[in-house]
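J.: prediction below, plus the sequence it came from.
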Amino acid sequence: MIADPGGAVIGVDFDGTLSPIVPDPADARVDPRAAAALARLGGLVGAVVIVTGRPAATAIAYGEVAGGPGLADVPGLVVLGQYGLERWEDGRVTSPPPPPGVARVRAELPILIASLGLPLTGDGDSGVGIEDKGRALAVHTRRAADPEGALRVLREPLAKLAAETGLTVEPGRLVIEIRPTGMDKGRALDAFLAERGARSVLFAGDDLGDLAAFEAVRRSGLPGVTVCSASAEVTGLAALADVVVEGPAGVAALLSALAGAVEGR
């Protein structure tokens, strides 16, 4: 990667990797040090790609940095949002229409959650939160009185609703997402590596949804590195990573060191 940066693809997740995990997902913002490191790398490597469950445009919006380079300033950046169903590039988002099951889930989720005796969050209130991603919906329990207990109560009913609507569930850090089938971070990364003719790859992530991207790095047959942005909430990913760092700050430091190594080669 350092000897042949023009053939390298740097892939990263957003939440928990570039941005700290926060109680309200709408409050997530990129670590400015990570954005600055990616801005350096964008001019040095073959490609920088963010692969996230967030809508692609949201990742860009939450990647703004006052007084410094934000994600939109990363040269040649591509954001594969909604697990690869959306693509942001050169300021434009392209995506297929959402499947019809999403509208049903959107209508039924509040009723389902209430029927389970779980309060929904209001402004500043504790409870279960629904994040509408347009083509997917995520149910967060981080602000519930008993986050793990609420997650256990929700797991089976949400899986049933997903199956009835032709969708799938994606578990994460105190969140269950109902989203379209047929795409995951691994498939998205597979396609991107082929598109760019990559000769090496690094992928950094923090959660169970990033396992598919780790697997894509390994099956690519390319010189590759998997990086875990470690947390106390998700411990299994670290055992499968080549490199473990401490959260988004650790990711930022690693990316900055990589940029420095390429610049100094």
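T.: Right, received. Where do you want to start? Remember, predicted model here, so these are calculated numbers, not experimental data.

J.: going forward, measure contacts between C-alpha atoms and count neighbours the same way
T.: Will do.

J.: the residue positioned nearest the centre of the chain and residue 83, how far apart?
T.: Residue closest to the average C-alpha location in the chain (Cα atoms, centre = their mean): residue 52, at 2.9 Å. Remark: distance between residue 52 and residue 83 (Cα to Cα, to the nearest Å) = 5 Å.

J.: surely the residue nearest to the centre of the chain meets residue 87?
T.: No - taking contacts as Cα atoms under 8 Å, residue 52 lies outside contact range of residue 87: 10.5 Å.

J.: shared neighbours of the two, which are they?
T.: Jointly contacting residue 52 and residue 87 under the rule Cα atoms under 8 Å, 6 or more residues apart in numbering are 79-81.

J.: any idea which of the residues you listed is closest to residue 257?
T.: residue 79 (22.5 Å; Cα to Cα).

J.: contacts for stretch 34-46, please.
T.: For stretch 34-46, the external contacting residues (Cα under 8 Å, 6+ apart) are 5-10, 18, 48, 63, 65, 68-71, 73-77, 196, 198, 248-249, 251-253, 255-256, 259, 262-263.

J.: alongside the first one, take a look at this:
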Amino acid sequence: MENIPGIEAILKDPAGAVIGLDFDGTLSPIVPDPATAVIHPKAPAVLAELGAHVRAVAIVTGRPPATALELGPGLADVPGLVILGHYGFERWEHGRLSAPPPPPGVPRARAELPALLDSAGVVGVTVEDKGRAVAVHTRRAPDPEGALAALREPLAGLAARHGLVVEPGRMVLELRPPGMDKGHALGLFLAEREARSVLFAGDDLGDLAAFDAVRASGLPGVTVCSGSAEVTALAERADIVVDGPDGVLALLAELASAFSR
């Protein structure tokens, strides 16, 4: 690990490092029903130890910050933790949530979803209301890949009618407002905190933008893929590939232990 320039920079100057992390598939195992997800049991303690040494620990997620906190008991106690939820549209820090007004296109698209799903003839899909976004999950469908393919075009049309964009992911298509993604959110945060190095760990296609932000920052940086058989594009771009959330937490624990030494 020490032979990777970004890791070396973080180890030499932890006080200048920002540790950025996706939530689902990175800090929390992927499950068939997103509502039943739960953070890795070791995550709060490892992040708390990291938070005592680095400039900031930031969770950058498509979920609302309140949901990440609900699914991650103990996260609120991590020193200096910032949650950039809804791809950066919402921010939780020091117990306070800040956000612009919700976009009107999301509830309109949500209201049309039942008829669209019925006309597409797909069964077994679930709709997740994220407040500022709405996600259609196909993981529980009899043919998850087939359902995903059948829904791409209809959902793209629905999104376009209401000024939204479609964010693809692991057996999910999410309709959300344009103008923000994980890369934009991470880049703004790195500049705000005057970071001197950065690590970002993710598992899904939406995390590619954050990988790009690490490269574009010009900082010593390292990208980590929480590997899975479902998404390979991230592994091809990552500096380090680990085995799911277990591997992510093992890597972060190794960093925290090095800081303590």
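T.: Here it is on my side, so go on. Only a predicted model underlies this, so the values are computations on that prediction, with no experimental measurement involved.

J.: what residue in structure 2 is the furthest from its centre?
T.: Taking Cα atoms, centre = their mean, the residue of structure 2 most remote from its mean C-alpha position is residue 119, at 31.0 Å.

J.: in structure 1, what residue corresponds to it?
T.: Counting by TM-score structural alignment, residue 119 of structure 2 lines up with residue 115 in structure 1.

J.: just to revisit the earlier point, find residues that contact each of residue 52 and residue 83 of structure 1.
T.: residue 185.

J.: strands of the stretch 1-150 of structure 2, start to end?
T.: Taking DSSP state E, counting those that start in this stretch as the test, the strands found in the stretch 1-150 of structure 2 are 17-21, 56-60, 82-85, 90-93, 96-98, 126-129, 134-137.

J.: just so I know, which of those lies nearest residue 235 of structure 2?
T.: Closest approach to residue 235 of structure 2 among the strands of the stretch 1-150 of structure 2 (Cα to Cα): strand 17-21, 15.5 Å.

J.: quick one: map residue 36 of structure 1 onto structure 2.
T.: Under TM-score structural alignment, residue 36 of structure 1 pairs with residue 45 in structure 2.

J.: any idea how far residue 214 of structure 2 is from that match?
T.: 25 Å.

J.: those two: who's more crowded?
T.: Taking neighbours as other Cα atoms under 10 Å, residue 45 of structure 2 and residue 214 compare with residue 214 leading, 24 against 15.

J.: if we can go back for a sec, buried subset of the contacts of stretch 34-46 of structure 1 as a ChimeraX selection?
T.: Of those, the buried ones can be selected in ChimeraX as follows, counting by 16 or more other Cα atoms under 10 Å:
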select :5,6,7,8,9,10,18,48,63,65,69,70,71,73,74,75,76,77,198,248,249,251,252,253,255,256,259,262
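
J.: of the contacts of stretch 34-46 of structure 1, which belong to helices?
T.: If you go by DSSP state H, the contacts of stretch 34-46 of structure 1 have 196, 248-249, 251-253, 255-256, 259, 262-263 in helices.

J.: between these, which is nearest residue 144 of structure 1?
T.: residue 248 (24.4 Å).

J.: what's the match for the closest one in structure 2?
T.: Checking TM-score structural alignment: residue 248 of structure 1 goes with residue 245.

J.: would you mind measuring from the residue nearest to its match when sequence neighbours are not counted to residue 108 of structure 2?
T.: Nearest non-adjacent residue to residue 245 of structure 2, counting by Cα to Cα, 6 or more residues apart in numbering: residue 26, 4.8 Å away. Applying Cα to Cα, the value for residue 26 of structure 2 to residue 108 of structure 2 is 31 Å.

J.: okay, the two: which has more neighbours?
T.: Between residue 26 of structure 2 and residue 108, residue 26 has the larger neighbour count (other Cα under 10 Å), namely 27 against 14.

J.: which position in structure 1 pairs with the more buried one?
T.: The equivalent of residue 26 of structure 2 in structure 1 is residue 17 (alignment by TM-score structural alignment).

J.: go on, residue 164 of structure 2?
T.: Checking TM-score structural alignment: residue 164 of structure 2 goes with residue 167.

J.: can you point out the buried residues in stretch 223-238 of structure 1?
T.: By neighbour count with 16+ other Cα under 10 Å, stretch 223-238 of structure 1 contains the buried residues 224-231, 234, 237-238.

J.: out of the residues you listed, flag the one nearest to residue 135 of structure 1.
T.: Checking the buried residues of stretch 223-238 of structure 1 against residue 135 of structure 1 with Cα to Cα, the nearest one is residue 234 at 25.7 Å.

J.: OK, contacts around the closest one?
T.: 173, 206-208.

J.: same thing but at 7 Å, please
T.: For residue 234 of structure 1, the contact set (Cα atoms under 7 Å, 6 or more residues apart in numbering) comprises residue 207.

J.: from residue 187 of structure 1, how far out is it?
T.: Applying Cα to Cα to residue 234 of structure 1 and residue 187 of structure 1 gives a distance of 22 Å.

J.: and if you look at residue 177 of structure 1?
T.: Taking Cα to Cα as the measure, residue 177 of structure 1 and residue 187 of structure 1 are separated by 18 Å.

J.: now do the strands in the stretch 151-261 of structure 2.
T.: Ranges of strands in the stretch 151-261 of structure 2, per DSSP E, counting those that start in this stretch, are 165-169, 172-176, 197-202, 221-226, 240-242.

J.: those strands: which one's closest to residue 148 of structure 2?
T.: Of these, nearest to residue 148 of structure 2 by Cα to Cα is strand 172-176, at 7.2 Å.

J.: pretty sure residue 137 of structure 2 contacts residue 171?
T.: Yes - counting by Cα atoms under 7 Å, residue 137 of structure 2 does reach residue 171; the two are 5.8 Å apart.

J.: and the two? Which one has more around it.
T.: Set residue 137 of structure 2 next to residue 171 and count neighbours by other Cα under 10 Å: residue 137 wins out with 24 against 20.

J.: if I pick that one, what's in contact with it?
T.: Listed by Cα under 7 Å, 6+ apart, the contact set of residue 137 of structure 2 reads 125-127, 171-173.

J.: that one matches what in structure 1?
T.: By TM-score structural alignment, residue 137 of structure 2 lines up with residue 140.

J.: tell me how many other residues surround the closest residue to its match other than its chain neighbours.
T.: Excluding its sequence neighbours, the residue lying closest to residue 140 of structure 1 (Cα to Cα, 6+ apart) is residue 175, at 4.4 Å. If you count neighbours by other Cα under 10 Å, residue 175 of structure 1 ends up with 22.
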